[in-house]
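Got a sequence here, can you build the structure:
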Amino acid sequence: MTAPAPIRIRVRYFAALREALGQGSEELRTRAATPAALRQELAARGGAYAEALAPQRAVRMALDQVMARGDEALTEGVEVAFFPPVTGG
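The predicted structure follows:
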C-alpha cells in the first residue's frame, strides 16, 4: 500500500497553544489522513510542538470550524484548528 499524496492544509492554533508555539497559524503539506494523525505529526517536530500537542494533554480539534473527534478524513484545503478545552465560570 502506498502512502497517500500530500495535501495542503491550514492549521490554526488558539489560546495557550498559540502562545506556546509562537504562531497563530501555518499552511503546510501533510500526508496525515486525520486530525489525530496530524497532531502526532506536528508533535513529532519536537520542542514546543511535542509539549503542547503531547497525547496526554487535553487538546480539542475542529475541521473548518466544526468540532472534530479526530478520526475524520483530512482533505485538500481544509482548515484544522487546535485549542485547549474551554472552561466556564
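
going forward, measure contacts and count neighbours with C-alpha atoms only.
Will do.

tally of neighbours for the nearest residue to residue 77 once chain neighbours are set aside?
Spatial nearest neighbour of residue 77, chain neighbours left out: residue 9 (4.8 Å); criterion: C-alpha to C-alpha, 6 or more residues apart in numbering. By other C-alpha atoms under 10 Å, 18 other residues sit near residue 9.

repeat for the one 10 residues further on
Burial of residue 19 is recorded as 12 neighbouring residues (other C-alpha under 10 Å).

Equivalent analysis for residue 81, please.
23.

Which positions in whichever helix or strand it is part of come out as buried?
Here residue 81, judged by DSSP states H and E, is contained in strand 79-83. Within strand 79-83, the residues scored as buried using 16 or more other C-alpha atoms under 10 Å are 79-83.

tell me the contacts of residue 80?
9-12, 35, 61-65 (C-alpha atoms under 8 Å, 6 or more residues apart in numbering).

For the comparison step, fold the sequence that follows:
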Amino acid sequence: MKLRVLFFSVLRDITGTDEISVEVPAGATMGELLAQVEARWPKIAEWQGSLLLALDQTYVKRDEPLHDGGEVAIMPPVQGG
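Sure thing, here's the model as predicted:
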C-alpha cells in the first residue's frame, strides 16, 4: 500500500521535509508505519509518547489499520500561544 505521510513543526525539521511517500504491507497499522518512520529518523522516537496521529484528517490511535492511498499526518503536541 502506498501512503502520503505529512510532517509538521519540529518533525519537519527532523526529517528535512514536509511530506514523503511510503510503501507499507497490506494490513499495516499506524504503529507499524510509525516504527518505519522512526527507523529512518531515530530522533522522532524522542517524541513517541506525545505524537498526534491522523489518517485522512481524523485523529487515530496506533492500532488504526491503514489503507492504500491514505494520508497520514504525524504531529507534535499542539501548543498554545
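
What's the TM-score once they're superposed?
Overlay of the two chains. TM-score (TM-score structural alignment, normalised by the length of the second structure): 0.87; 80 aligned residues with a C-alpha RMSD of 1.7 Å.

on that earlier part again, so the strand holding residue 81 of the first structure corresponds to what in the second structure?
Under TM-score structural alignment, the match for strand 79-83 of the first structure in the second structure covers residues 71-75.

Check the mean deviation of the matching stretch from the first structure.
With the two structures superposed, stretch 71-75 of the second structure lies on average 0.5 Å from its match in the first structure, counting by mean C-alpha distance after the TM-score superposition for the first structure.

what separates that stretch from the chain centre, distance-wise?
5 Å (C-alpha atoms, centre = their mean, to the nearest Å).

try stretch 14-24 of the first structure
Computed by C-alpha atoms, centre = their mean, the chain-centroid distance of stretch 14-24 of the first structure equals 12 Å.

for the second structure, what spans make up the helices?
Secondary structure of the second structure (DSSP state H): helices located at 10-15, 30-40.

What's the match for residue 24 of the second structure in the first structure?
In the first structure, residue 24 of the second structure lands on residue 30 (TM-score structural alignment).

My guess is residue 18 of the first structure contacts residue 48. True?
No. Between residue 18 of the first structure and residue 48 there is no contact under C-alpha atoms under 8 Å: 10.5 Å.

my guess is the match of residue 24 of the second structure contacts residue 11, does it?
No. Judged on C-alpha under 8 Å, residue 30 of the first structure makes no contact with residue 11 at a distance of 10.8 Å.

if we can go back for a sec, so who does the match of residue 24 of the second structure touch?
By C-alpha under 8 Å, 6+ apart, residue 30 of the first structure lies in contact with 6-9, 38.

Report the buried members of those residues.
Counted by 16+ other C-alpha under 10 Å, those give 7-9, 38 as buried.

ok so, going back, looking at the contacts of residue 80 of the first structure, which is nearest residue 73 of the first structure?
Comparing these against residue 73 of the first structure with C-alpha to C-alpha places residue 35 closest, at 7.5 Å.
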